[in-house]
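**Q** just a sequence and a predicted model for now, questions to come.
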Amino acid sequence: MSKLICVARIGAAHGVRGEVRLWTFTEDPLAVLHYGPLTTKDGTRSFEVAKAREAKDHVVATIKGVTDRTAAERLNGLELYVSRDRLPETDDDEYYHADLIGLAAETTAGAPLGRVLAIHNFGAGDIIEIAPPTGSTLLLPFTNAVVPTVDIAGGRVIIELPTEIEGDEHDGGGQESDAAATSSARRPRERGAP
């Protein structure tokens, strides 16, 4: 069975006719209209987005069968999932987060670092989080310079550990490292969907 990918989270009710605020984790916020029924993680409940329109930082959606504010309020906080095999293929250097999580991480010399725990974006670019067998997790820029190889079929990512962190002072008078200055960021998809 294909793994489930979280594509949206239902927020607070919007108005009195059953609309909800919907935070989508897709490249196109309105893509949730095209996946058909979405389920809860445990698969016990199914929902279909009937209509949606973009708002400032979310989507306002009508869920089939939800016709009043009380029913909409009961859905607040639910995450909606779709089967991974129903999502389109990614372009080169684009990855669904769910496909990266769990991959083995190793250095360019072949030394094991741990496993990919998550991909984050706090506004300044994508960050790959690696959980080593012991100790604290590593948070590294998810760029071509730091992660030169993503081998999903082989179950691993290759990490070029940076020797300097951007902003650290060094012989160049506090300039950022060449690797940080010239790298191009990979573009993983939000939490999993296009």
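**A** That came through fine. Bear in mind that the values here come from a model prediction, so they are computed numbers and not experimental data.

**Q** use CA for all of it now, contacts and neighbours both
**A** Fine.

**Q** strands along the chain, start to end?
**A** In the chain, strands defined by DSSP state E lie at 4-14, 19-24, 38-39, 46-47, 49-54, 59-63, 79-83, 104-107, 112-121, 126-131, 138-141, 149-151, 156-159, listed in chain order.

**Q** from the chain's centre, how far out does the fourth one sit?
**A** Which is strand 46-47. 22 Å (Cα atoms, centre = their mean, to the nearest Å).

**Q** now the last one
**A** From the chain centre to the centre of strand 156-159 is a distance of 18 Å (Cα atoms, centre = their mean).

**Q** list the helices and strands that strand packs on?
**A** Applying 3 or more Cα pairs under 8 Å, 6 or more residues apart in numbering; DSSP states H and E, one finds that strand 156-159 makes contact with strand 104-107, strand 149-151.

**Q** who's in contact with it?
**A** Applying Cα atoms under 8 Å, 6 or more residues apart in numbering, the contact partners of strand 156-159 are 103-108, 146-151.

**Q** okay, one more to line up with it:
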Amino acid sequence: MSRVRIGRLGRPHALSGGLKFRSEAPEALLSQDRVYLEGVGWRAVERVEALAGGLVVHFVGVTGREAAEQLSGRDVFVEAASLPEPEDGWYYFQLVGLPVRLGGEAWGEVVDVFDSGAQDVLVIKKGARRFMVPLQAPYVEVADGEVRIQEPPEGLLD
């Protein structure tokens, strides 16, 4: 099975051993009984709580702030098959590696996706160059295992 990164543990929250969870897709954590923590291995999830602007995760056996501090900053992974259907149609990791077509012609490949705060951004590699393209733009479509760009604004891909 393949593991995929779903987020990162932030600072401890309160004194009971909870940690803030940062992710582009926080819903991915809600259905997990266990997660893989970078450098630690598999840990059982005791509970997940909503927090203004995010989530707090509690792990079995992590009962105090000091124990939580040892886990802070670690990447969180899950088995790809255990993920629920994404709310927006896809997870970022599913877009990486997709071919990009510009006006119907092969043009490049998605090498990264990130949340800029205002919108999701595709990082597309064409030869030695990389281009950043807003994913929500009306001229970008993800379908049939590829990214299609039709009539981008002048200068975006120069």
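**A** Perfect, thanks for sending it. Predicted model only: the values in this text are computed from it and were never measured.

**Q** before we move on, back to that, mind giving me the ChimeraX select for the contacts of strand 156-159 of the first structure, buried ones only?
**A** To isolate the buried ones among the contacts of strand 156-159 of the first structure in ChimeraX, judged by 16 or more other Cα atoms under 10 Å, type:
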select :103,104,105,106,107,108,146,147,150
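
**Q** before we move on, the earlier item: looking at the helices and strands packed on strand 156-159 of the first structure, spot the one closest to residue 84 of the first structure.
**A** Checking those against residue 84 of the first structure by Cα to Cα gives strand 149-151 as the closest, at 18.2 Å.

**Q** so how far is residue 146 of the first structure from the closest residue to residue 8 of the first structure other than its chain neighbours?
**A** Nearest residue to residue 8 of the first structure, sequence neighbours excluded (Cα to Cα, 6 or more residues apart in numbering): residue 24, at 4.1 Å. Relative to residue 146 of the first structure, residue 24 of the first structure is positioned 29 Å away (Cα to Cα, to the nearest Å).

**Q** could you do residue 81 of the first structure as well?
**A** 31 Å.

**Q** ditto for residue 27 of the first structure
**A** 24 Å.

**Q** can you report how many residues lie near the residue nearest to residue 8 of the first structure?
**A** 24 (other Cα atoms under 10 Å).

**Q** try residue 36 of the second structure
**A** Other residues close to residue 36 of the second structure by other Cα under 10 Å number 19.

**Q** contact partners for the equivalent of it over in the first structure?
**A** Taking TM-score structural alignment, residue 36 of the second structure has residue 39 as its aligned residue in the first structure. Residues near residue 39 of the first structure by Cα under 8 Å, 6+ apart: 45-47, 80-82.

**Q** distance of residue 132 of the first structure relative to residue 164 of the first structure?
**A** In terms of Cα to Cα, residue 132 of the first structure sits 20 Å off from residue 164 of the first structure.

**Q** ugh, wrong one, I meant residue 64 of the first structure
**A** Relative to residue 164 of the first structure, residue 64 of the first structure is positioned 52 Å away (Cα to Cα).

**Q** and residue 114 of the first structure, by the same measure?
**A** For residue 114 of the first structure relative to residue 164 of the first structure (Cα to Cα), the value is 21 Å.

**Q** looking at the two, which is more packed in?
**A** For residue 114 of the first structure versus residue 164, the count of surrounding residues by other Cα under 10 Å is larger for residue 114: 21 against 14.
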